[in-house]
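> What follows is a protein structure lacking sequence information:
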């Protein structure tokens, strides 16, 4: 389990406090207004922002003392950062080796993940030769080849049309269950959280205000702000 207990930091003179957990195979959505601190939590977990207190652990192992490269974490952002002068295959291979020199086992691993994501036939194409949804699948494949158990998603599908976004979200949910990934997904879309998240952490003013199932959040919001947010979403 990814355990986040009283995890806090100070950023631009604002205090942030987080309390939640994510089980292997589970998708947890981070919901809340822009600027409330959703992305800051992902950066804390990945190690890009130093914590000022609290604890962060995976399967009982403390992560706060680990440098970024040693944390069992991979991240996917809204900007997929694919290199357009490289093929889809080469872009995915960067997740395994910056030199793009893969051994036979790594090539088989890449091929299997590309097949699972439905992009095996696109490996020789460049990113600008495929659709936006296919580009995001390639970026997701680059994350998955690293075989890290914690996957952080910072609105990676928000620029896609509704059908493609739903397709990618359902794929993430399926992969989380099959590969027992602990997934934290930042979203502004309440409908997306309802579709794929087992639990939702509502972040308000840098604090985890409520951590509950989508059904409980909808029927028993802990304050008026959460009720208004859900009603407007």
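Ah, there it is. What you see is a predicted model, and the numbers here were worked out from it, not measured in a lab. Numbering: from 1, shown residues only.

> CA only for contacts and neighbour counts going forward, please
Noted.

> Check what contacts stretch 12-19 and list those residues.
4-10, 37, 41, 205-208 (C-alpha atoms under 8 Å, 6 or more residues apart in numbering).

> next up, a second structure to put side by side with the first:
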């Protein structure tokens, strides 16, 4: 499951956000994207996922497992996303939040078993019925990752998922997230401002340059 980006450029009107980007991300690898604020790092992730704003024009090529992503709808690309905000639904239990990651075809027993296993893996065993608002920042972040992985993505995109955490928790979450990406053997792209994220990822690092 390799992600290939070749000469990708994003423009708003006649203004190109950054110089053309080429990047190859192998299975189990975490590539890091860095650059100044406003250069288009989050917009780059949106382009890969297929959620690009109509005001932005993309040129270049992106493939996942050899498939041209431009030819696929967002829901068929198989690309998961994790944001700085865990985005857990406050009106649902923790387990029901994770249920959104499972395929609808799974029966109730299989769904419950899958969710319970994911919670245990994330160090959240016994918290199926927990109110998300009662969880710590690290617990919410781990739950968000497991929800994304339950959807069995072919690639994972992360938009500064550690930036709101304190230093100790940030180190813990880096290890947790990167270990699961490698265990799932999927390519991942991490947008960050923190050089320590890139160092911990041990993957290719690209610095976006203004045009």
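Now that the structure is in, tell me what you want to look at. What you see is a predicted model; the values in this text were computed from it and never measured.

> Quick TM-score on the pair, please.
Here the superposed chains carry a TM-score of 0.90, computed using TM-score structural alignment, normalised by the length of the second structure; 205 aligned residues with a C-alpha RMSD of 2.0 Å.

> Which among the contacts of stretch 12-19 of the first structure count as buried?
Buried members of these, counted by 16 or more other C-alpha atoms under 10 Å: 4-9, 37, 41, 205-208.

> on that earlier part again, is it possible to get CSV of the contacts of stretch 12-19 of the first structure that adds secondary structure and distance to residue 31 of the first structure?
Compiled in CSV, the contacts of stretch 12-19 of the first structure are given as follows (DSSP: H, G, I helix; E, B strand; the rest coil; distance: C-alpha to C-alpha, whole Å):
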residue, secondary structure, distance to residue 31 of the first structure
4, strand, 16
5, strand, 18
6, strand, 18
7, strand, 18
8, strand, 18
9, strand, 19
10, strand, 20
37, coil, 10
41, helix, 12
205, coil, 12
206, coil, 12
207, strand, 11
208, strand, 10
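
> Switch the buried ones among the contacts of stretch 12-19 of the first structure over to a markdown table; also include distance to residue 199 of the first structure.
Below are these laid out as a markdown table (distance: C-alpha to C-alpha, whole Å):
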| residue | distance to residue 199 of the first structure |
| --- | --- |
| 4 | 14 |
| 5 | 16 |
| 6 | 18 |
| 7 | 19 |
| 8 | 21 |
| 9 | 23 |
| 37 | 18 |
| 41 | 16 |
| 205 | 20 |
| 206 | 18 |
| 207 | 16 |
| 208 | 13 |
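
> tell me which of the residues you listed is nearest to residue 151 of the first structure?
residue 41 (12.9 Å; C-alpha to C-alpha).

> so who does the closest one touch?
residue 18.

> Would you mind finding the match for it in the second structure?
In the second structure, the residue matched to residue 41 of the first structure (TM-score structural alignment) is residue 44.

> Buried residues, the biggest helix by length in the first structure. List them.
In the first structure, assigned by DSSP state H, the helix with the most residues is helix 162-179. Buried residues in helix 162-179 of the first structure, counted by 16+ other C-alpha under 10 Å: 164-166, 168-169, 172-176.

> would you turn these into TSV with distance to residue 156 of the first structure?
Shown next, in TSV, are those (distance: C-alpha to C-alpha, whole Å):
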residue	distance to residue 156 of the first structure
164	12
165	9
166	12
168	9
169	10
172	11
173	14
174	17
175	16
176	16
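
> Name the nearest of the residues you listed relative to residue 61 of the first structure.
residue 176 (20.7 Å).

> How about the closest one: what's its closest non-neighbour residue?
In this structure, residue 176 of the first structure finds its nearest non-sequential neighbour in residue 25, 4.7 Å apart by C-alpha to C-alpha, 6 or more residues apart in numbering.
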